[in-house]
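Trainee: sharing a sequence plus its predicted fold:
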Amino acid sequence: MDGVIEIEGDVAMTATDARARQTERMGTTPGFVAALDQSGGSTPKALKAYGIEPEVYGDDKDKMFDLVHQMRTRIITSPSFTSDHILAAILFEMTMDREIEGIPTADFLWQEKGIVPFLKIDKGLADEESHVRVMKPIPGLDELLHRAVEDKHIFGTKERSVILDDDQDGIKKIVDQQFELGEQVRAAGLVPILEPEVDIHAPNKQKAEERLHGLIREHIDALPLDARIMLKLTIPTTDDLYADFIADPKVLRVVALSGGYSREEANEKLARNHGLIASFSRALAEGLSHGQSQEEFDETLRASIDSIYAASVS
């Protein structure tokens, strides 16, 4: 863990030094989190929104992932994508295992951009039961977490499950699974972003969020005093519902997903929740196209980042 991973001037920075700086950044610096973690299931949608139709890659999964890595590389290397507004970026495993300009992606983010790298670790969702979709089993998780820490210099993880409606048994299963996985992640030396998403179309969204809040509160209260977690939650129907989580010293940051809202609507709702910051994926990339000139691409991305940042610090 203490191998040298970064050089700043003549000062060698150890992994422990870097982690301390990253923890401080995630806990106190204004900004938001960029979600660049579309996996196999969501990659075709991301590419289509970027202007690349499925016919371009067909059944060639390798070509599909090459194309989405090119898209992510263009975003990350853009002069608009800076640590002035972006605290961290969440990566898909295959993105973590690739390089940008000859440097491993996570190292490029931190060393070249000053942006903290996270890793999406869930492997998708199980079928609906009790109005929720819990995470599928994650085979080889211990090895993945070890590799993320020791080889790839990842700071934390993200793990998503979905609540489709208010259901006591279902939401309890979601929260129990999230915190159980979070303990495994913390034991590996990483900070977990627990993501029990409430579907924005849930018939009883407000009641589901209130139930979710109560169950998360119980779990946070049971954590040891030195525990540090993050939460990624749907922007709540009731403004500032999660204010107590934001103020809790065990919670490094509470971030919000865009959840299918347009960027404009997500920003408007986010701005009403004090201390809640964005972790947008589709909304961040809204308006970007592979056919744009570099100047057009950078300007579009800059406008997106500026608007999301403004909503995150309001």
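Mentor: Received, thanks. As the structure is a computational prediction, the values presented were derived from the model and not from experiment.
Trainee: from here on, contacts and neighbour counts on C-alpha atoms
Mentor: Noted.
Trainee: buried ones in stretch 76-88?
Mentor: Ile76, Thr77, Ser78, Ser80, Phe81, Thr82, Ser83, His85, Ile86, Leu87, Ala88 (16 or more other Cα atoms under 10 Å).
Trainee: ditto for stretch 56-74
Mentor: Buried residues in stretch 56-74, counted by 16+ other Cα under 10 Å: Tyr57, Met64, Phe65, Leu67, Val68, His69, Met71, Arg72, Thr73, Arg74.
Trainee: identify the residues contacting the host helix or strand of Ile7?
Mentor: For Ile7, the element it lies in under DSSP states H and E is strand 4-8. For strand 4-8, the surrounding residues in contact (Cα atoms under 8 Å, 6 or more residues apart in numbering) are Ala12, Met13, Thr14, Ala15, Gln111.
Trainee: okay, pairing it with this:
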Amino acid sequence: MKQEQMDRMHTGKGFIAALDQSGGSTPKALLQYGIKESSYSNDEEMFALVHEMRSRIVTSPAFDSKYILGAILFENTMNRTIHDRYTADYLWETKKIVPFLKVDEGLADLNDGVQLMKPMPKLNGLLKRAVERNIFGTKMRSVIKEANPEGIRRVVEQQFEIGKQIVSMGLVPIIEPEVDIHSADKEQSENLLKEEIIKQLSALDKDAKVMLKLSIPTEENFYKDLMDDPHMVRVVALSGGYDQKEANERLARNEGLIASFSRALSEGLTAQQSDEEFNAMLSRSIQAIYNASIT
């Protein structure tokens, strides 16, 4: 199974669906879906509603492995079931879509122009549970807001240090040092980021495999050479706040870069839609993101 999933992620045509909003971002995701905060009174009710939303997406006929290679979950979703099977098992066994898990605990405060990841004291236990739940890989996010060399170095070092811990558990880490699309010096940040990534890749053990999730670069095809690194399973792009149309247009100009969209994927989907309307909207979104990912 692992090798089949690895081959699919490395060479398959399609994109990754990011279904991993958690904690503070869940109310926003539900609001976008047409569910107001007054509809739930505690976290359990909130997470039950967001699982209903994600189950509706995942079980839709539009959510097809012809277009979607993988899906990123968060811990609460991993521990829940779809049609009486744990979410990761449903994704792979029913849909042939590779399951990933978001493992970070959110962002630290801004310092040196960046936001590192908060400490993750429970990471080892979470990774063990991920292995038990048949998860293929993980995802963790930091944010770069300014072209500060020291800050960017620390972001990349932290990402790869934890990435090595994830690799040691037999999982494939998606390393996500996001450059804020609104940053005044975005292109300069991307130059510094790429230098640090190359340094860290060259220091990895020969057999270590990683993925990168990056903001769509200012300079087209800027990350092309990273795709050829022997450690690299895939380089994927986040939508970063662009709407779906703009994200797709920018993505399509970068050969080999595929989407890992969250908000841009669920754009236009609401709880109030009939299944027919919902599936038609999701199908259009998936087709458009797929087309932008296969350039």
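Mentor: Received, thanks. Values in this document were obtained by computation on a predicted structure and should not be read as measured data.
Trainee: show me just the buried residues among the contacts of strand 4-8 of the first structure.
Mentor: Met13, Thr14, Ala15, Gln111.
Trainee: quick one: the helices in the first structure, in order.
Mentor: 15-28, 43-49, 61-77, 93-96, 105-107, 141-150, 168-187, 205-222, 243-247, 263-271, 282-285, 294-312 (DSSP state H).
Trainee: the shortest one corresponds to what range in the second structure?
Mentor: When helix 105-107 of the first structure is aligned against the second structure using TM-score structural alignment, it corresponds to residues 87-89.
Trainee: comparing the matching stretch with the first structure, how large is the average distance?
Mentor: After superposition onto the first structure, the average distance of stretch 87-89 of the second structure to its aligned residues comes to 0.3 Å, using mean Cα distance after the TM-score superposition for the first structure.
Trainee: equivalent range in the second structure for the strand holding Ile7 of the first structure?
Mentor: Going by TM-score structural alignment: strand 4-8 of the first structure matches no residues.
Trainee: swap in stretch 158-169 of the first structure?
Mentor: Using TM-score structural alignment, stretch 158-169 of the first structure corresponds to residues 139-150 of the second structure.
Trainee: what does stretch 119-127 of the first structure give?
Mentor: Under TM-score structural alignment, the match for stretch 119-127 of the first structure is residues 101-109.
Trainee: residue contacts, the alignment partner in the first structure of Lys118 of the second structure?
Mentor: For Lys118 of the second structure, the aligned position in the first structure is occupied by Lys136, per TM-score structural alignment. Listed by Cα under 8 Å, 6+ apart, the contact partners of Lys136 of the first structure are Asp122, Lys123, Gly124, Leu125, Ala126.
Trainee: which one (most neighbours) among those?
Mentor: Among the contacts of Lys136 of the first structure, Asp122 has the most neighbours (other Cα atoms under 10 Å), with 21 neighbours.
Trainee: shouldn't that residue be in contact with Thr157?
Mentor: No. Using Cα atoms under 8 Å as the test, Asp122 of the first structure is too far from Thr157 to be in contact (9.1 Å).
Trainee: what angle separates the strand holding Ile7 of the first structure from helix 15-28?
Mentor: Put simply, strand 4-8 of the first structure runs at 70 degrees to helix 15-28, going by axes from the mean of the first three to the mean of the last three Cα atoms, to 10 degrees.
Trainee: could you list the buried residues of strand 4-8 of the first structure?
Mentor: Ile5, Glu6.
Trainee: then stretch 86-94 of the second structure?
Mentor: Within stretch 86-94 of the second structure, the residues that count as buried by 16+ other Cα under 10 Å are Tyr86, Thr87, Ala88, Asp89, Tyr90, Leu91, Trp92.
Trainee: what about it, how long is it end to end?
Mentor: Criterion Cα to Cα, to the nearest Å; first-to-last residue distance in stretch 86-94 of the second structure is 11 Å.
Trainee: how about stretch 231-248 of the first structure?
Mentor: End-to-end distance (Cα to Cα), stretch 231-248 of the first structure: 11 Å.
Trainee: which part of the second structure matches that stretch?
Mentor: Using TM-score structural alignment, stretch 231-248 of the first structure pairs with 212-229 in the second structure.
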